[in-house]
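K.L.:
I'd like to go over a predicted model; first the sequence, then the structure.
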Amino acid sequence: MEPERGVAVPARLRASWQRSERYGVPPDEVQPVFTGTFDDESLFCECGNEVLRGLHETLANEPVSLMLTDSEGFVLSRLCSDNAILRSLDRVHLAPGFSYAERNAGTNGLGLALADRAPSLVSAEQHYCSGLWGYTCAAAPVLDPATGALLGSVNLTTWSQSSKELLLAVAQAAAGNTAALMMARGSGRPVRPAPRGEVFRVYSDRLPEARLRLSRGWQDALTEAEEAVGRGRVVVVTGEPGVGKTVLASMARRTVRPRERVLNARPPAPRDADAWLALWAPELGKDDTGVIVSGVDALPASAAEELARALAAVPPAVPAPFVLTAADPGALPDGLGELVDSVVEVPALRYRPDDVEPLARSFAGRREFTTAALRALQAYQWPGNVRQLREVVRQAAARADVIDTRHLAPEVFSGATHRLTRMEAVERDEIVRCLTQPGASVAKAATLLGMSRATIYRKIAHYDIKVPGRAR
């Protein structure tokens, strides 16, 4: 869509306008989707609303509406003391329960922040819909501090004629404070570093799975991928984070072209998207070179569109010069989804328990395992899949030549499904440490921790702690 407004339009906004037009958003009327049910009791909501309440006290006399949205653009909460702007926002349905995703409301601050996973400022006539020209919207995405998943956004909306120089900075600070508060109240896991857009070679001799005979679940997925790649199909390999999607894609290409050079392009941070694509795109279509583009469902919308155009311009070949990976095939951006011919799903490690021991032995190198340690590894559900197993084993291998239960991370012995607070995680870890010592028993653990046996049993049940061979 080419605007007739005489307004300077950055590239991100122009791309957003074009998407809004493709979605069929009316340019003269806001028609957001409404839902009467949404999750407003999550840790994200709890922490986000606490941050916004503190910010609202600071801005109580300013005509600024503070909002928290989920990842689909649904407004979860709204704080504002200015009745005039509240009544105005109600008229355009920028209120709890309504979705302001690009697909529903066209180009706007929170919709663009969610689409591109980047802080966004949209003011006056930069909005796609003329019904929003009276506002300035600044929004910043909130990412899960442990997994990097998109949780939602913090959005600040004011009148378009108001000063907006600090609005985006305030939104970014609120989003960062929300993630930090979630981290403080969460499990205490280290914050996941932001992706850096790395590109690196992947060789078959660096992939432990290539030298192992793994379960039928893995072999069936590998065979399916090999056949699809061999027929020249464009393949997307899907599965949970850490399950081995890139490894499987690389192995499938190695089967078809044993001497092929394989490049893996990891998803970039939003600000690095242009440089990321420019870095490796020239390798597409070169003889004996294949590219695995990882995590395409997590790409900013603008980067996904640029990627789709770059991949569509590559001449057809057998095998296709690239493979995509994604956690959720249903979340593939439109342009990329249209290129895909075959979807291959890699089952999670909890559905492949027979793979735990051979993978663990491979990750441990020359280290050995006790029978109890192997039983503990096989009994765990591995929510982080192969990536988590590799980290746990490598940490244990750094502690001992023979890996026993006491060398394994406490998380391996806990089946608790709820998110632990930092204090709960410390308490669980201490109980596990005492129960995994040689000759340990509940009575000895109670003495060491200064608790009664009844309390220890209650804590074991609360954290669902299971230690193979533990004496009663």
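P.N.:
The structure has been received and is ready for your questions. Because the structure is a prediction, the values reported are computed rather than measured. Numbering: from 1, shown residues only.
K.L.:
okay, CA-based contacts and neighbour counts for the rest of this
P.N.:
OK.
K.L.:
would you list every one of the helices in the stretch 51-200 of the chain?
P.N.:
According to DSSP state H, counting those that start in this stretch, the stretch 51-200 of the chain carries its helices in the segments 83-91, 102-105, 109-116, 167-185.
K.L.:
Tell me which of these lies nearest to D70.
P.N.:
Closest of those to D70 is helix 109-116, at 9.1 Å (criterion: CA to CA).
K.L.:
so what does that closest one touch, helix or strand wise?
P.N.:
Taking 3 or more CA pairs under 8 Å, 6 or more residues apart in numbering; DSSP states H and E as contact, the helices and strands that helix 109-116 lies on are helix 102-105, strand 120-123, strand 135-143, strand 150-159, helix 301-312.
K.L.:
Compute the inter-axis angle for it and helix 167-185.
P.N.:
Relative orientation of helix 109-116 versus helix 167-185 (axes from the mean of the first three to the mean of the last three CA atoms, to 10 degrees): 60 degrees.
K.L.:
A further structure is provided below for comparison with the first:
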Amino acid sequence: MSKNSSYSDSYTREAWERFVSSSEDGDERPPAVRDEILDSWKRSRQLGVAVEGPASHKILDENQLYLRRERNAALRQAASAAFKRLEPHLTEARTILILADDQGVIIDAIGDEEVLDEGQGIHLEIGGDWNENIIGTNGIGTVLKTGKPTYVHASEHFVAGVQSWTCAGAPIYDPLTQAIIGVVDLSGPPQIFRQHNVALVLATAREIEIALAEQRQVERTQLLEAFIMSNHSRAHDSVILVDQTGRVLFRRGLETDVLRRTKELSVGHKLLPKLEGLSDQEIPNFLPLSIETQGIERLNLEGVFRGVAVFLKDGAKLQKGPNEAYKIKPRINVSEVQSQIVGSSPKMVDAISLAERAAMANVSVLIHGETGVGKELFARLIHSQLPGAAAPYVPVNCAAISSDLIGAELFGYVDGAFTGAARGGRAGKFELANKGVLCLDEVGDMPIELQPYLLRALEQRAIYRVGDSQRRPVDVRLVAMTNRNLRTEIEKGNFRRDLFYRISLMTIEVPPLRERGNDILELVHHFSEHFSEQTGQPPMVFTDKVLELLAGYQWPGNVRELRNVMHRFYLIKTDNVVTERDLPPEILDDFENDDEDALEHILRGHSGDLESIEASAIRRTIISENGNLTKVAHVLGISRPTLYRKMKRYHIRKN
């Protein structure tokens, strides 16, 4: 590949003239022309693109153009915020920003009015077709052909009529299928040419992908809510949920081999045409012949049509039963037992499905959830799906390392980099995680001054050890975890917006235990069996009242707190029957005796989870102070805003 990144218009034009005047490609590669441009020229010639063409083609049928823009309504909506943010900076810059669909047809354009007018002369406008098959080498069509961001400047264009323009384009990927669904392009006269224009369109494309992912997640959540509230959500094992546009957004009860044979059932695949106007009787006619249905139900939420549930015949059985744990194999060369994710609630199934897709998509993932929900199990799930049994898994707790050392911990250091550095230097976590997963726990606690280096490492897929100038390539899958609201941290100035966009291309929300319904009782029996086997004791028997109290408790410490409660039973019980008397006080909420307000009582017989101890202390103080929150804050030694925040976190009401 040519290493010459500089551009000379005279050399490029001379190379272009020689190329278009010859009838054969030849083996010689002009040093003035980049490889990707020369390859595109060859494709253009093979396709029979007219070199002397004055302009591209345009869709003249207004109805056809309207339907095309409607078909890409989700893409246009996702791009609207980024375009609106950039528009004020383009009006005086002789520049226009363009959104094209997956066929290279322009569906939106903003920017300098004069340049927009000039663009009409070559059909660089809404409706213009800039597929490489039509107009040859250009910043839209060539990106679609290669799938890579690129710039095409002046004489690098294949068609002479557009060589008075420069453009830079980047592909936009569907967050579900990872297929290219469009291109964002920056165009204008040659004077605006900068190679780093590619970085701008690449950042814009990623911002659009983030917006698309959030949009899809909202649609998916609404569709799931409509399904849960329907009459048949539990009546069928195997079901596919399809949104209004005909896309598969959720599936349940399908074995892996069934999915392998029936690619149409993949999440994100357009299984059906737009559902508006189709009757329940018509919809099955559009399904592939390989799919046999038991019925179809229209799904509405708050009076709005959200999609349909397609119930499949019994041939596609549940991959995991409602009480069966999702098993994660132990890591190679690590002394550990098999891990499990227990739960069949819709939110949990949704989170597991997202984690599986994230592993296949090879993108950075942000796992968000309260303390104790089991975020690391989801990181382990992603790791377990990677090809190759020896892929490393390297966890780092950003909150447990001092701000002075976290840079050396992540990126490593060379001999003599700082006082106390090990002789010979040391590899950092990035290098140790090469070809595997780097799991950053509590990423919201990463020092703000270190975040640009993390961002650079992710963008460049390379690191520099502390005190070293040598570039070290790394191939790392990043999984970041946090219990903080990073958007709030961005507004506070504690977290970089660009880093947030980079690490959260796919976000997995792990639901708190209180929102998982019957999963609580599934976990009770799971942990009971685990500790019975571990201690050699017979399994505990729980009274109906105990199960009712456990199911109704808010679990501020989530799964970790529940696990501690179950462990406590096996440590202190002399028999195997658990009654109300054996439950920790925070579950019973028994505050009849004034002497039980002491910290010693709160700690005695407690599950040991700090969150539940704190929640219990707040509840007791509220009762003892008759709901006077000013006094409660004073007694606890915290400010009123902190008290309100903790009450909200632990779902504590004033009364």
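P.N.:
Perfect, I can see it now. These numbers were taken from a predicted model, which means no experiment stands behind them.
K.L.:
How close are the two chains, by TM-score?
P.N.:
TM-score for the superposed chains, counting by TM-score structural alignment, normalised by the length of the first structure: 0.47, backed by 273 aligned residues with a CA RMSD of 5.0 Å.
K.L.:
Please identify the most buried of the helices of the stretch 51-200 of the first structure.
P.N.:
Counting by mean count of other CA atoms under 10 Å, helix 109-116 has the highest mean neighbour count of these, with a mean of 29.
K.L.:
and the angle for that one with helix 301-312?
P.N.:
On the basis of the same axes, to 10 degrees, helix 109-116 of the first structure is oriented at 40 degrees to helix 301-312.
K.L.:
returning to what we had before: most tightly surrounded among the helices and strands packed on helix 109-116 of the first structure?
P.N.:
Per-stretch averages of neighbours, counted by mean count of other CA under 10 Å, single out strand 135-143 among those, with a mean of 28.
K.L.:
what packs against it?
P.N.:
With contacts defined as 3+ CA pairs under 8 Å, 6+ apart, the secondary structure elements packing on strand 135-143 of the first structure are helix 109-116, strand 120-123, strand 150-159, helix 167-185.
K.L.:
related to what we said a few turns ago, can I get the helices of the stretch 51-200 of the first structure in a markdown table with distance to N264 of the first structure?
P.N.:
Putting the helices of the stretch 51-200 of the first structure into a markdown table (distance: least, CA to CA, whole Å) gives the following:
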| stretch | distance to N264 of the first structure |
| --- | --- |
| helix 83-91 | 45 |
| helix 102-105 | 30 |
| helix 109-116 | 22 |
| helix 167-185 | 29 |
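K.L.:
closest to V237 of the first structure out of those helices?
P.N.:
helix 109-116 (22.4 Å).
K.L.:
and the angle for the closest one with strand 150-159?
P.N.:
Here helix 109-116 of the first structure points in a direction 150 degrees away from that of strand 150-159 (the same axes, to 10 degrees).
K.L.:
so which of the helices of the stretch 51-200 of the first structure comes closest to L222 of the first structure?
P.N.:
helix 109-116 (32.3 Å).
K.L.:
Report the angle between that closest one and strand 135-143.
P.N.:
Computed by the same axes, to 10 degrees, the angle between helix 109-116 of the first structure and strand 135-143 is 40 degrees.
K.L.:
In CSV: the helices and strands packed on strand 135-143 of the first structure, plus distance to A139 of the first structure.
P.N.:
Formatted as CSV, the entries for these read as follows, by distance: least, CA to CA, whole Å:
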stretch, distance to A139 of the first structure
helix 109-116, 5
strand 120-123, 5
strand 150-159, 4
helix 167-185, 6
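K.L.:
So which of those is nearest V235 of the first structure?
P.N.:
V235 of the first structure sits nearest to helix 109-116 of all those, at 23.9 Å, using CA to CA.
K.L.:
Of the helices and strands packed on strand 135-143 of the first structure, give the one that comes closest to V51 of the first structure.
P.N.:
Using CA to CA as the measure, helix 167-185 is the one of those that comes nearest V51 of the first structure, at 6.2 Å.
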